[in-house]
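**Q** My questions are about this predicted structure, shown below with the sequence.
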Amino acid sequence: MTVHVVVLPDPAACGAAVADAVADAVTGAAGGPVNLGLATGSSPLPAYAELIRRHRRDGLSFRGARAFLLDEYLGLPRDHPQSYRQVIRRELTDHLDIDPAAVHAPDGTADDPAAAAARYERLLLDAGPIDVQILGIGRNGHVGFNEPGSPPGSTTRVVTLTGRTRADNARFFDRPQDVPHRVLTQGIGTIGRAAHLVLVATGPEKAPAVAAAVHGPVGSAVPASLLRDHPRCTVVLDPAAAAGLGPGRSGRMCGTGTPVRGYR
């Protein structure tokens, strides 16, 4: 088991820890662009707010960075406010000095989704490994949109969402029936090529999935548990999300994972 678990007082502190990992990658890049993996959802938002603050206050620059989104809904127009291309622009990249042409996402409008998935997988391979991949976790243990049953070596592909995931995401749409049924997502194998995985989860509704991912059996039933095979994975939690991990959980090392800077 190679996960470093960090429990911090609140979502803002979790966001600062995730921002530390991203800032370290951006400022420590030695030649060539840094590749950032970005997730949408609620849990990463404090990290994105903190990165925007550091850019504006401290001059943290993303001029040489490239960003790659984890996933995208199929069938939403590119300008739909809940397309992940638009969400990440609104919540992060439009507020930084990153080149908009360097922000990449799967093509959820493609006539041939399987071909679009293959193109995105090739783009990721050609770009080289992601330096820091930000991840969230679904209440059923999914990462990206790798639903339960996803193979460990899976690559970017079309996935049909479970009813649970669609219900969880309905809060972002006007009507539950507006949530798309299918998505393009990086696979578990694709995600695993990143140099550093940083999974952030906050709130009590994530506690059962976090406990299953960190302490339960490693397997496709809880896709996030497969991250425990990664050589450098950090899980950043607030106390509510960590509630199922038991006493002595804060800062506990499980295996040989590398901690986020400044939190041990």
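**A** Alright, I've got the coordinates.
**Q** Every contact and neighbour count from this point should use C-alpha atoms.
**A** Fine.
**Q** And the nearest residue to S225 once chain neighbours are set aside, how far from M1?
**A** Nearest residue to S225, sequence neighbours excluded (Cα to Cα, 6 or more residues apart in numbering): A213, at 4.0 Å. Note on A213: its distance to M1, by Cα to Cα, to the nearest Å, is 11 Å.
**Q** What segments of the stretch 51-200 of the chain are helices?
**A** For the stretch 51-200 of the chain, helices defined by DSSP state H, counting those that start in this stretch occupy the ranges 84-91, 113-127, 163-169, 188-191.
**Q** need the contact list for the residue nearest to D71 when sequence neighbours are not counted.
**A** Of all residues not flanking D71 in the chain, T185 sits nearest, at 4.1 Å (Cα to Cα, 6+ apart). By Cα atoms under 8 Å, 6 or more residues apart in numbering, the contact list for T185 reads 70-72, 106, 117, 144-146, 156-159.
**Q** redo that, cut-off 6 Å
**A** Contacts here follow Cα atoms under 6 Å, 6 or more residues apart in numbering; on that basis T185 touches 70-71, 145, 156-157.
**Q** Which ones among the residues you listed map onto strands?
**A** Applying DSSP state E to these, the entries found in strands are 71, 157.
**Q** JSON lines for the contacts of T185, including distance to L135 and neighbour count?
**A** Shown next, in JSON lines, are the contacts of T185 (distance: Cα to Cα, whole Å; neighbours: other Cα atoms under 10 Å):
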{"residue": "L70", "distance to L135": "8", "neighbour count": "26"}
{"residue": "D71", "distance to L135": "11", "neighbour count": "28"}
{"residue": "F145", "distance to L135": "11", "neighbour count": "29"}
{"residue": "T156", "distance to L135": "15", "neighbour count": "26"}
{"residue": "R157", "distance to L135": "18", "neighbour count": "22"}
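**Q** this is the other structure I want to compare:
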Amino acid sequence: MKQIQLDSLQMNVYETRELMGQAAGKAIEDTINKILLQKNNIRIIFAAAPSQNEVLAYLKNSKNIDWSKITCFHMDEYIGLPIENPALFSNFLDKHLFDELQLSTFYKINSLNEIQDEINRYEQLLREAPIDICIMGIGENGHIAFNDPPFAKFDDMHFVKEIQLDNISRQQQVNDGCFKSIQEVPTHAITLTIPALISAEKIFCIVPGPTKTEALYRLIEEEINENMPATILRKHVNALLFTDESCYQKG
């Protein structure tokens, strides 16, 4: 494992994706238990994407996490898909993590509600108390959640908003196997904003695989700027990035 310091962000590079997922999962597990020594409930934001599979599998199989003390959020949701569609991010998290766990609460974004009402509802929930942990990835275009360039704002006044997906984001969903064609991918979504994500006390960012090589290279090399939204992670004082050699070695 290699450790690389990127401003305030620590990046750990593992030989394989499996080792990366185990290390990230163990670090998250340890952090959860450390926080639970100090408070009775933890609030966690989760990404929902195949890039998170190894970490979610570790957390799902852990025998050392008291999920009854964890309140969960997810960071984005498509607009326009029926509630039973497996591509919905809330359904992805249910399948890969939550279905067999006894959670305190999983607050789902319901994009079938009137959109502004749902944005207001979810923003209120997020602001009720501090976010302890955010578990995220980065997109092929450098987005975090669905804050795509050039519309990402580091100083967004809101915690939740409606956005239009750029074509790189939509194509990534096809590349990830979530849809058969870009025509099937919704054009709009509800997303947590960058201030909502980085408000978390601790951030774990998991970035495996060769499809993210260019995005990781840009995160490392570019100035911190809104056209590469993930660069904001380099300013967070308590963030860890986990990647594997298949992603990093070509950077």
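**A** Happy to help now that I have it. A quick note: this is a predicted structure, and the numbers were derived from the prediction, not measured.
**Q** And the residue nearest the centre of structure 2?
**A** In structure 2, the residue lying closest to the centroid (Cα atoms, centre = their mean) is M136, at 2.5 Å.
**Q** Would you mind measuring from G192 of structure 1 to T2 of structure 1?
**A** From G192 of structure 1 over to T2 of structure 1 the distance is 13 Å, taken as Cα to Cα.
**Q** of all the contacts of T185 of structure 1, which two lie farthest apart?
**A** Greatest spatial distance in the contacts of T185 of structure 1: L70 and R157, 11.2 Å, computed using Cα to Cα.
**Q** Counting neighbours, what do you get for the counterpart of M20 of structure 2 in structure 1?
**A** In structure 1, the residue paired with M20 of structure 2 is C14, using TM-score structural alignment. When counting by other Cα atoms under 10 Å, one arrives at 25 neighbours for C14 of structure 1.
**Q** check contacts around C14 of structure 1.
**A** Residues near C14 of structure 1 by Cα under 6 Å, 6+ apart: L8.
**Q** tell me the SS of it?
**A** Secondary structure assignment for C14 of structure 1 (DSSP: H, G, I helix; E, B strand; the rest coil): helix.
**Q** Which part of structure 1 matches stretch 70-89 of structure 2?
**A** Taking TM-score structural alignment, stretch 70-89 of structure 2 hits residues 65-84 over in structure 1.
**Q** before we move on, back to that, tabulate the contacts of T185 of structure 1 in JSON lines, adding columns for distance to S225 of structure 1.
**A** Formatted as JSON lines, the contacts of T185 of structure 1 follow (distance: Cα to Cα, whole Å):
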{"residue": "L70", "distance to S225 of structure 1": "18"}
{"residue": "D71", "distance to S225 of structure 1": "19"}
{"residue": "F145", "distance to S225 of structure 1": "14"}
{"residue": "T156", "distance to S225 of structure 1": "19"}
{"residue": "R157", "distance to S225 of structure 1": "20"}
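**Q** Looking at the helices of the stretch 51-200 of structure 1, which one is packed in the most?
**A** Across the helices of the stretch 51-200 of structure 1, averaging neighbours per residue (mean count of other Cα atoms under 10 Å) puts helix 188-191 on top, at a mean of 22.
**Q** so how far is S43 of structure 1 from the spatially closest residue to N140 of structure 1 that is not a sequence neighbour?
**A** Using Cα to Cα, 6+ apart and skipping the chain neighbours, the partner closest in space to N140 of structure 1 is A209 (6.1 Å). Relative to S43 of structure 1, A209 of structure 1 is positioned 14 Å away (Cα to Cα).
**Q** Which one's more surrounded, the two?
**A** Taking neighbours as other Cα under 10 Å, A209 of structure 1 and S43 compare with A209 leading, 25 against 22.
**Q** what does that one align to in structure 2?
**A** Mapped onto structure 2 by TM-score structural alignment, A209 of structure 1 lines up with A215.
**Q** Give me the contacts around the host helix or strand of its match.
**A** According to DSSP states H and E, A215 of structure 2 maps onto helix 213-221. Residues outside helix 213-221 of structure 2 that contact it (Cα under 6 Å, 6+ apart): 140, 142, 231, 247, 251.
**Q** mind putting those residues in TSV, distance to N238 of structure 2 and neighbour count included?
**A** Formatted as TSV, the contacts of helix 213-221 of structure 2 follow (distance: Cα to Cα, whole Å; neighbours: other Cα under 10 Å):
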residue	distance to N238 of structure 2	neighbour count
E140	23	17
G142	20	27
T231	14	26
C247	23	23
G251	24	16
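**Q** Having no further points to raise, I will conclude here.
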